[in-house]
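**Q** Dropping a prediction and its sequence here:
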Amino acid sequence: MPDFLQNSTTDLILCGNVLQVVPAWSFQKSKTLRRLDLSYNLLRIIDRGAFAGLVELTYLNLKTNKLTSNSLHEKIFQDLISLQYLAINDNLLNDEYTFLQAQISRVRSLVTLRIDLRGRDQIDKCLCNLSILQELQIWGLSGQTFSDNTFHHLKCLKIEIMSLDSVIYLAPDTFISFPMLKTLRIKIIPRLATYDIINSIFNSFKGFQR
């Protein structure tokens, strides 16, 4: 981590490097940071206390790294009391997905969350703690099938914006849990999609009928 940061630094963009570790107290000289982008690195370890003191941070991007469940410690995000945007998709966290969601659920200031959803994994009900979450971006396996069973624990939230990546099929009940949805982004995988993928998408919209 850079040791030349000033107390006045508010934005730190370190994406696209070969960083492998975020040491403890990496940002102790920059407690005014509001945006921190560590995406597209080779991060495998985030030390305990790595984000300590970043009480003004609103944006944290950890996507596309090598993070596993062993990379994350309990209460890893506890100091990030102002965090509104968290991206942690495209990592290697699917082995302990429940643990990851439990840590994310502690960040009650989150407005936007970007995560993976692998195979049979589901969104855990602990995310109901994110009472002001408005935008959910889901990156699935290539050829992901979605249904209401994927999201039924989120009926407690008022999601207004949703993005689904790597879609090959949507069940008719996919969006039943999101009556407040205003914006929907869907990216299909044509080479893997079922022949009636377009029909399945439009059928899934029936859940919005009142």
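**A** Received the coordinates, thanks.
**Q** CA atoms for contacts and neighbours, from now on please.
**A** Will do.
**Q** so where's the longest strand in this structure?
**A** strand 135-146 (DSSP state E).
**Q** Would you mark the buried spots in that one?
**A** Across strand 135-146, burial judged by 16 or more other Cα atoms under 10 Å covers 135, 136, 137, 138, 139, 140, 142, 143, 144, 145, 146.
**Q** Spell out the secondary structure type for residue 106.
**A** coil (DSSP: H, G, I helix; E, B strand; the rest coil).
**Q** so it makes contact with residue 131?
**A** No. Applying Cα atoms under 8 Å as the test, residue 106 and residue 131 come out as separate, 10.9 Å apart.
**Q** In terms of neighbours, single out the busier of these two.
**A** Shown here are residue 106 and residue 131; by other Cα atoms under 10 Å, residue 106 has more neighbours (19 against 16).
**Q** List the contacts of the longest strand of the chain.
**A** 89-90, 111-119, 159-171, 174, 189, 192-193 (Cα atoms under 8 Å, 6 or more residues apart in numbering).
**Q** and the next element down the chain from it?
**A** Following strand 135-146 in sequence order, the next helix or strand is helix 148-151 (DSSP states H and E).
**Q** which stretches of this structure form helices?
**A** Assigned by DSSP state H, the helices in the chain fall at 97-104, 148-151, 197-204.
**Q** Give the buried residues for the second one.
**A** With burial defined by 16+ other Cα under 10 Å, the residues of helix 148-151 counted as buried are 148, 150, 151.
**Q** just to revisit the earlier point, give me the angle between the longest strand of the chain and helix 197-204.
**A** 120 degrees (axes from the mean of the first three to the mean of the last three Cα atoms, to 10 degrees).
**Q** So what's the residue count around residue 94?
**A** When counting by other Cα under 10 Å, one arrives at 17 neighbours for residue 94.
**Q** so how far is residue 114 from the closest residue to residue 179 other than its chain neighbours?
**A** Nearest residue to residue 179 in three dimensions, chain neighbours excluded: residue 208, at 6.4 Å (Cα to Cα, 6 or more residues apart in numbering). The gap separating residue 208 from residue 114 is 23 Å, by Cα to Cα, to the nearest Å.
**Q** who's more crowded, the two?
**A** Between residue 208 and residue 114, counting by other Cα under 10 Å, residue 114 is the more crowded of the two (20 against 14).
**Q** quick one, what contacts the more buried one?
**A** Residue 114 sits in contact with 86, 87, 88, 89, 136, 137, 138, 139, where contact means Cα under 8 Å, 6+ apart.
**Q** And residue 36, by the same measure?
**A** So residue 36 contacts 11, 12, 13, 14, 57, 59, 60, 61 (Cα under 8 Å, 6+ apart).
**Q** Now, those residues that are in strands?
**A** Per DSSP E, strands hold the following members of these: 11, 12, 13, 59, 60, 61.
**Q** Put this next to the first one:
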Amino acid sequence: MVSNKGLSLFIILLFIENSLQLCVSNSAITSCSQLTLIRNQPLSIANYKRYLEISGGTLEWIPARTFSKVSLITVLQLSRNKIKTLEEDSFSGLQDLTKLNLYDNKLEFVGKFFKECSKLEQLDLGMNKVATITNDAFHGLNSLVELNLGFNSLALVPEAVNSLPTLKELSLNNNNIQILPAKVFSNLKNLETLALNDNRIAQIYENAFGGLRNLKKLALNSNYVTDIDVDDTLQDLSALSLLNLNINSFSCRNLEKIVSKLNRKNVNVPMGTSKSRNSFHGISCTLN
């Protein structure tokens, strides 16, 4: 006869064991929580949906070939975990994957982890601690249209982004980028939106935006920019319709000249909110 104490302990242990790999599905999504991934034991889910969400904040790594038995998924949500480590074959077998969300984890390094995800259209690596991205990290992603690298620790624009000719939206906001070298985006012929706000950009080299002939929206607000060569910039950005310059280090004389010239070229510069006497177009500036 099992005592009440023994029965209670058995029930608790059973609950803990089952909670380690709890996956449930509705008509469109399979959601797993409190998941423990083990090397050489691929995730196996009966009747899984093509949208897979792994939540709960417990994942710290993705072993190689973890998803090889759920290879038909098209969306993989891994946001808001504690993932520090990916392996070269972490996403092996996911040839149909179109969206991968790794937002709000603890990644510091990005290598060639996505090489088999040739159909990937959206990749979110925002809100991590990424400081290094290898030059070949995005090779083979010939369908990618959206890439989020915002809220990381990048000191330079990664060379890897220039290997993504299909990209339409690139977010590099809230990093530690200080300079924009010449032709750093030269292969991004289809890019339409570029977010560089909230960095430390103080120097923009001539022809920095060379090749961005389809860019429509550019955010440079919240940086340390002192001057922009409008003629050089617009020669490269012939489709530009919006340029955000709020909160930078412009002199009032330079700012007025820049905004006036942009307006004459039909480029909208959003009004700032400064009420300081040292401002133009609502954007703070210095009298020097």
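**A** Here it is on my side, so go on. Since the structure is predicted, the reported quantities are computational estimates derived from the model, not experimental observations.
**Q** What TM-score do the two superposed chains give?
**A** Once superposed, the chains reach a TM-score of 0.72 (TM-score structural alignment, normalised by the length of structure 1), with 197 aligned residues with a Cα RMSD of 3.7 Å.
**Q** which of the contacts of residue 114 of structure 1 line up with contacts in structure 2?
**A** With the contact criterion set to both residues aligned by TM-score structural alignment, their matches' Cα atoms under 8 Å, the contacts of residue 114 of structure 1 that also touch in structure 2 are 86, 87, 88, 89, 136, 137, 138.
**Q** can the residues you listed go into CSV with extra columns for distance to residue 32 of structure 1?
**A** Output for those, formatted as CSV (distance: Cα to Cα, whole Å):
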residue, distance to residue 32 of structure 1
86, 18
87, 20
88, 22
89, 25
136, 27
137, 27
138, 30
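**Q** Would you mind measuring from the residue positioned nearest the centre of structure 2 to residue 127 of structure 2?
**A** With distances taken as Cα atoms, centre = their mean, residue 148 lies nearest the centre of structure 2, 1.5 Å away. Separation of residue 148 of structure 2 from residue 127 of structure 2 (Cα to Cα): 9 Å.
**Q** ok, now residue 9 of structure 2?
**A** From residue 9 of structure 2 to residue 127 of structure 2 the distance is 40 Å (Cα to Cα).
**Q** Between the two, point out the one with more neighbours.
**A** Shown here are residue 9 of structure 2 and residue 127; by other Cα under 10 Å, residue 127 has more neighbours (22 against 12).
**Q** Nearest residue to the aligned residue in structure 1 for that one in space, please, no chain neighbours.
**A** Residue pairing (TM-score structural alignment): residue 127 of structure 2 is matched to residue 90 of structure 1. Leaving aside its chain neighbours, residue 90 of structure 1 sits nearest to residue 64 (4.6 Å; criterion: Cα to Cα, 6+ apart).
**Q** so that neighbour makes contact with residue 89?
**A** Yes. At 6.6 Å, residue 64 of structure 1 counts as touching residue 89 under the criterion of Cα under 8 Å.
**Q** between these two, who's got more neighbours?
**A** Neighbour totals were compared for residue 64 of structure 1 and residue 89, and residue 89 leads with 23 against 20 (other Cα under 10 Å).
**Q** and the nearest residue to that one once chain neighbours are set aside, how many neighbours?
**A** Closest residue to residue 89 of structure 1 apart from its sequence neighbours, by Cα to Cα, 6+ apart: residue 115 at 4.3 Å. As a burial measure, residue 115 of structure 1 scores 20 neighbours (other Cα under 10 Å).
**Q** still on that earlier bit, got JSON lines for the helices of structure 1, with distance to residue 35 of structure 1 too?
**A** Below are those laid out as JSON lines (distance: least, Cα to Cα, whole Å):
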{"stretch": "helix 97-104", "distance to residue 35 of structure 1": "18"}
{"stretch": "helix 148-151", "distance to residue 35 of structure 1": "29"}
{"stretch": "helix 197-204", "distance to residue 35 of structure 1": "35"}
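**Q** can you count the residues close to residue 208 of structure 2?
**A** 20.
**Q** how far away is it from residue 236 of structure 2?
**A** Taking Cα to Cα as the measure, residue 208 of structure 2 and residue 236 of structure 2 are separated by 9 Å.
**Q** circling back: quick one: map the residue nearest to the centre of structure 2 onto structure 1.
**A** For residue 148 of structure 2, the residue aligned by TM-score structural alignment is residue 114.
**Q** go on, residue 80 of structure 2?
**A** Counting by TM-score structural alignment, residue 80 of structure 2 corresponds to residue 40 in structure 1.
**Q** Might one say that its match is in contact with residue 13?
**A** No. Checked against Cα under 8 Å, the pair residue 40 of structure 1 and residue 13 is beyond contact range at 11.0 Å.
**Q** which one of these two has more residues nearby?
**A** Comparing residue 40 of structure 1 with residue 13 by other Cα under 10 Å, the one with more neighbours is residue 40, at 19 against 11.
**Q** residue contacts, the more buried one?
**A** Taking Cα under 8 Å, 6+ apart, we find residue 40 of structure 1 in contact with 15, 16, 17, 62, 63, 64, 65.
**Q** repeat for residue 150 of structure 1
**A** If you count contacts by Cα under 8 Å, 6+ apart, residue 150 of structure 1 has them with 121, 122, 123, 174.
**Q** Translate the third one into the numbering of structure 2.
**A** Mapped onto structure 2 by TM-score structural alignment, residue 123 of structure 1 lines up with residue 158.
**Q** In space, what's closest to its match - neighbours in sequence excluded?
**A** Per Cα to Cα, 6+ apart, closest to residue 158 of structure 2 is residue 133, 6.4 Å.
**Q** Same check on residue 137 of structure 2?
**A** residue 112 (4.0 Å).
**Q** what does residue 22 of structure 1 give?
**A** Take residue 22 of structure 1 and drop its neighbours on the chain: the residue closest to it by Cα to Cα, 6+ apart is residue 46, 4.7 Å away.
**Q** Quickly note the distance from the counterpart of residue 140 of structure 1 in structure 2 to residue 97 of structure 2.
**A** In structure 2, the residue equivalent to residue 140 of structure 1 is residue 174, according to TM-score structural alignment. Applying Cα to Cα, the value for residue 174 of structure 2 to residue 97 of structure 2 is 27 Å.
**Q** likewise residue 242 of structure 2?
**A** Distance of residue 242 of structure 2 to residue 97 of structure 2, computed by Cα to Cα: 33 Å.
**Q** So between those two, which is more surrounded?
**A** Set side by side, residue 242 of structure 2 and residue 97 show more neighbours around residue 97, with 23 against 19, by other Cα under 10 Å.
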